[in-house]
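Visitor: Provided below are the primary sequence and the corresponding predicted coordinates.
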Amino acid sequence: MAKKQRLDKVLAHLGYGSRKEINRLCKGGLVTVDGEVIKSSSTHVDTENSIIKVGDEEINYREFVYLMMNKPDGVISATEDSRHQTVVDLIDAEYRSFDVFPVGRLDIDTEGFLLLTNDGKLAHRLLSPKKHVPKTYYAHVEGKVTETDIEAFKRGVTLDDGYETKPGELTILKSDTVSEIKLTIYEGKFHQVKRMFEAVDKKVVYLKRISMGNLKLDENLELGEYRELTEAELEILVNS
């Protein structure tokens, strides 16, 4: 049986205005459901099977949205902030109307894969420590990263507060005065990648998340750009 929802809630969710403004649209005869003019904005409608139009525009309703963003440096992973630009500030009003939020956090100076959604259940599952969802990062690290570091990360390292991390998978791409690495971790402690390298006396000078779960960042997304996940990508993420 299809779930019915109030018309004003549906249209407000899609950014057609406040409930008061939507009520005015209805009273003005501008909203139709299956060809019938709906004067009451409190009418319950079947969003899955009915054709709902505002003026000549047919709405495309969905309960949840899933956005992949290539987060830029200098923007914080939050919905609002009085001092800094947030990732939500970077997205269009049509998506902000869904009350999306970032799934987890990337530091202000960290770039890369960030998921924004209004699906709280999926967010909780991806962030749950019990699920061990992998997150992979690319980084530049001051100092030569060596096989000794690979072994240390494989065992888990002790952070500055005494916490012992779960094993991480460190891959050396280039070992030099500034090394290039990939690191996969299965938890999300505060500043974890940076603190793991500090534990082996090295410093991360550039950090980018390149995947979450089994889903990789779209390399065509420029910094600050985002797009909706495809159904196939959502399936990959759900099954991570």
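Guide: On my side now, so go ahead.

Visitor: Could you use CA atoms for every contact and neighbour count after this?
Guide: Will do.

Visitor: Look up how far residue 230 lies from the residue most central in space within the chain.
Guide: Closest residue to the average C-alpha location of the chain: residue 115 at 1.4 Å, with CA atoms, centre = their mean. Distance, residue 115 to residue 230, using CA to CA, to the nearest Å: 13 Å.

Visitor: about what we covered before: quick check: which element contains the residue nearest to the centre of the chain?
Guide: Residue 115 is part of strand 111-117, with elements assigned from DSSP states H and E.

Visitor: May I see the buried residues of whichever helix or strand comes after that strand?
Guide: Downstream of strand 111-117, the next assigned helix or strand under DSSP H and E is helix 120-127. Within helix 120-127, the residues scored as buried using 16 or more other CA atoms under 10 Å are 123, 126-127.

Visitor: relative to strand 111-117, how tilted is the next helix or strand after helix 120-127?
Guide: Next helix or strand after helix 120-127 toward the C-terminus (DSSP H and E): strand 135-142. Computed by axes from the mean of the first three to the mean of the last three CA atoms, to 10 degrees, the angle separating strand 135-142 from strand 111-117 equals 150 degrees.

Visitor: Tell me the first helix or strand C-terminal of strand 135-142.
Guide: helix 147-155.

Visitor: That next one: which residues count as buried?
Guide: Within helix 147-155, the residues that qualify as buried are 149-150, 152-153, counting by 16+ other CA under 10 Å.

Visitor: for those residues, which one is nearest residue 170?
Guide: residue 150 (5.4 Å; CA to CA).

Visitor: Just the element for the nearest residue to that closest one once chain neighbours are set aside, please.
Guide: Spatial nearest neighbour of residue 150, excluding adjacent residues (CA to CA, 6 or more residues apart in numbering): residue 170 at 5.4 Å. Assigned by DSSP H and E, residue 170 falls within strand 169-174.

Visitor: Report the inter-axis angle for that strand versus strand 135-142.
Guide: Using the same axes, to 10 degrees, strand 169-174 lies at 40 degrees relative to strand 135-142.

Visitor: Residues in contact with strand 169-174: which ones?
Guide: If you take CA atoms under 8 Å, 6 or more residues apart in numbering as the criterion, strand 169-174 is touched by 145-146, 149-150, 153-154, 179-185.

Visitor: and here's the other structure:
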Amino acid sequence: MSEKLQKVLARVGLGSRRYMEEVIAAGRVSINGRVAQVGERIEPGDELRIDGRKVQFQIEDEIRRRVLIYYKPEGEICSRNDPEQRPTVFEQLPAIANDRWVMVGRLDINSTGLLLFTNDGELANRLMHPSNEIEREYAVRVMGEVTPQIKNNMLQGVVLDDGPAKFESFAEIGGDGINRWYQVVVKEGRNREVRRIFESQGLKVSRLLRTRYGTVILPRELRTGRWMELDKADIDNLTKSVELKPRQGTGLFGMAKRRTERMQEKPMAARRGGYLRQQRRDSEEGENQSPMAYAQRDRRENQNGYAQRRDSNGNSYGQRERRDGNNGNGFTPRGERRQDSNSNTYAQRESRQGNSYAQRENRPDNFGNQATYGQRERRDENAPRKPFGNKSFKKF
């Protein structure tokens, strides 16, 4: 049982397959002490080194196959890194030792629902390839009326910018008024395919939720923003649909199995994305208010530049009264000192009995001796001291 060298190096995480081919061609990789060639195959017992350093690896068939399902919320993008620093779906996935998660298909930033992740690159490739015709099922909320003619057009096929497209099945599942829900199935994973099919008929999709990918159905107990790992039976059904052999050791064990059982009994709370929701709230507020309403706030600035809220009578909340009584109410401008009725500065205090305000009076202690306030009485150095700790304490 062997595997191509560049594929093994890429799966270990040293770089892409194309980059690994360049590293191999440069003579930096050796197998059992000899320089390797591009396209060479490697066996499980071979010694693999790159730049003289030994690389631990496993043949793909020996690695335990794992599959995650993730309920994607709005506002997350299907990418490992985003230049705009938006949240990504990979940030919420569990870490996987000496391996990586491969995403199966994509959902745009406005769409929600089922996403599959696996550590088996071959399984991910077969699930996404159009030749295997893996079904993707969506629940779609459409704004507008879907007439029998429009429904027939979408089932027969429409012409998009990248070629013809159609729905394999189309059914109404609820809703009233201008917004109605429909269940549609496609066998391709082209970019925004479902939305573009509806837009070709003059309809607008306001919500899109993926509910099934192949044999995997979005579970009811899985909440938005949460993930769940599939057990052996579900993974074997998925691999059988794309004609892959099952692997030994596939399935849930130990803590992973108990975690899935707990989630089924008591689902975790939803973790909804807030990026697009906040944008939607801001846009709705902008539509409801005119430009003049934005310009004229219910706040006014005083001479210090601070915004003051006013009640129905026009009075400022929290205004302090001036102490001189001549200037009326209001805040004193910064930098000026307030004066009382005797023209003394506000910060200056009257001295008490000739002593400064900060000084405390000497007070007699309990024994009639004159002592400074705050000082502790001095202890007699010759007096016996109490032992440290509690006498009643006993060791176990």
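Guide: All right, it came through fine. If you're wondering where the values come from, they're calculated on a predicted model, not measured in any experiment.

Visitor: In structure 1, what residue spans correspond to helices?
Guide: 7-13, 19-27, 93-96, 120-127, 147-155, 192-198, 231-238 (DSSP state H).

Visitor: mean deviation (superposed) between the strand holding residue 115 of structure 1 and structure 2, please.
Guide: Taken against structure 2, strand 111-117 of structure 1 registers an average deviation of 0.6 Å after superposition, with mean CA distance after the TM-score superposition for structure 1.

Visitor: Need the contact partners of that strand.
Guide: Contacts of strand 111-117 of structure 1 (CA under 8 Å, 6+ apart): 64-73, 99-106, 123, 207-212, 216-217, 223.

Visitor: Give me the residues contacting the strand ranked longest in structure 1.
Guide: If you go by DSSP state E, structure 1 has its longest strand at strand 203-212. Outside strand 203-212 of structure 1, the residues that touch it by CA under 8 Å, 6+ apart are 109-113, 133-143, 193-194, 197, 216-217, 237.

Visitor: In stretch 94-109 of structure 1, which residues are buried?
Guide: Neighbour-count burial for stretch 94-109 of structure 1 [16+ other CA under 10 Å]: 95-96, 98-103, 105-108.

Visitor: Let's see which of those end up in strands.
Guide: Per DSSP E, the subset of these in strands is 101-102.

Visitor: Including distance to residue 88 of structure 1, could the buried residues of stretch 94-109 of structure 1 go into CSV?
Guide: Formatted as CSV, these follow (distance: CA to CA, whole Å):
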residue, distance to residue 88 of structure 1
95, 9
96, 7
98, 11
99, 9
100, 8
101, 7
102, 8
103, 12
105, 13
106, 13
107, 15
108, 14
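
Visitor: Could I get the buried residue list for stretch 204-215 of structure 1?
Guide: 204, 206-215.

Visitor: Pick out whichever of those sits closest to residue 32 of structure 1.
Guide: Nearest member of the buried residues of stretch 204-215 of structure 1 to residue 32 of structure 1, counting by CA to CA, is residue 215, at 39.4 Å.

Visitor: if I read this right, that closest one contacts residue 235, doesn't it?
Guide: No. Between residue 215 of structure 1 and residue 235 there is no contact under CA atoms under 8 Å: 9.5 Å.

Visitor: if I look at residue 204 of structure 1, how far off is residue 103 of structure 1?
Guide: 23 Å.

Visitor: scratch that, residue 231 of structure 1
Guide: From residue 231 of structure 1 to residue 103 of structure 1 the distance is 18 Å (CA to CA).

Visitor: got it, and residue 205 of structure 1?
Guide: 24 Å.

Visitor: do the same with residue 145 of structure 1
Guide: Applying CA to CA to residue 145 of structure 1 and residue 103 of structure 1 gives a distance of 30 Å.

Visitor: swap in residue 218 of structure 1?
Guide: Distance from residue 218 of structure 1 to residue 103 of structure 1, by CA to CA: 17 Å.

Visitor: what does residue 111 of structure 1 give?
Guide: 14 Å.

Visitor: which residues in structure 1 does stretch 105-112 of structure 2 match up with?
Guide: Using TM-score structural alignment, the residues of structure 1 aligned to stretch 105-112 of structure 2 are 104-111.

Visitor: Correction: the previous question concerned stretch 189-201 of structure 2.
Guide: Going by TM-score structural alignment, stretch 189-201 of structure 2 lines up with residues 188-200 of structure 1.

Visitor: What is the end-to-end distance of the matching stretch?
Guide: 19 Å.

Visitor: in that stretch, what's buried?
Guide: For stretch 188-200 of structure 1, by 16+ other CA under 10 Å, it's 188, 193-200.

Visitor: Check stretch 228-240 of structure 1 too.
Guide: Quick answer for stretch 228-240 of structure 1 (16+ other CA under 10 Å): 228-229, 233, 237, 240.

Visitor: centre of the chain versus that stretch, how much separation?
Guide: 12 Å (CA atoms, centre = their mean, to the nearest Å).

Visitor: Show me the contact partners of it.
Guide: In contact with stretch 228-240 of structure 1 (CA under 8 Å, 6+ apart) are residues 65-68, 122, 133, 212-215.

Visitor: among the residues you listed, which two are most distant?
Guide: Among those, 65 and 133 lie farthest apart (CA to CA), at 20.5 Å.

Visitor: quick one, which of these two is more surrounded?
Guide: Remark: of residue 65 of structure 1 and residue 133, residue 133 carries more neighbours, 21 against 15, as counted by other CA atoms under 10 Å.

Visitor: what's the matching residue for that one over in structure 2?
Guide: Match for residue 133 of structure 1 (TM-score structural alignment): residue 134.

Visitor: what residues are up against its match?
Guide: 127-128, 187-188, 213-214.

Visitor: would JSON lines of these with distance to residue 89 of structure 2 be doable?
Guide: Listed next are the contacts of residue 134 of structure 2 as JSON lines, based on distance: CA to CA, whole Å:
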{"residue": "127", "distance to residue 89 of structure 2": "19"}
{"residue": "128", "distance to residue 89 of structure 2": "18"}
{"residue": "187", "distance to residue 89 of structure 2": "23"}
{"residue": "188", "distance to residue 89 of structure 2": "22"}
{"residue": "213", "distance to residue 89 of structure 2": "17"}
{"residue": "214", "distance to residue 89 of structure 2": "20"}
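
Visitor: Just the closest of those residues to residue 256 of structure 2, please.
Guide: Taking the contacts of residue 134 of structure 2 together and measuring to residue 256 of structure 2 by CA to CA, the closest member is residue 213, at 22.7 Å.
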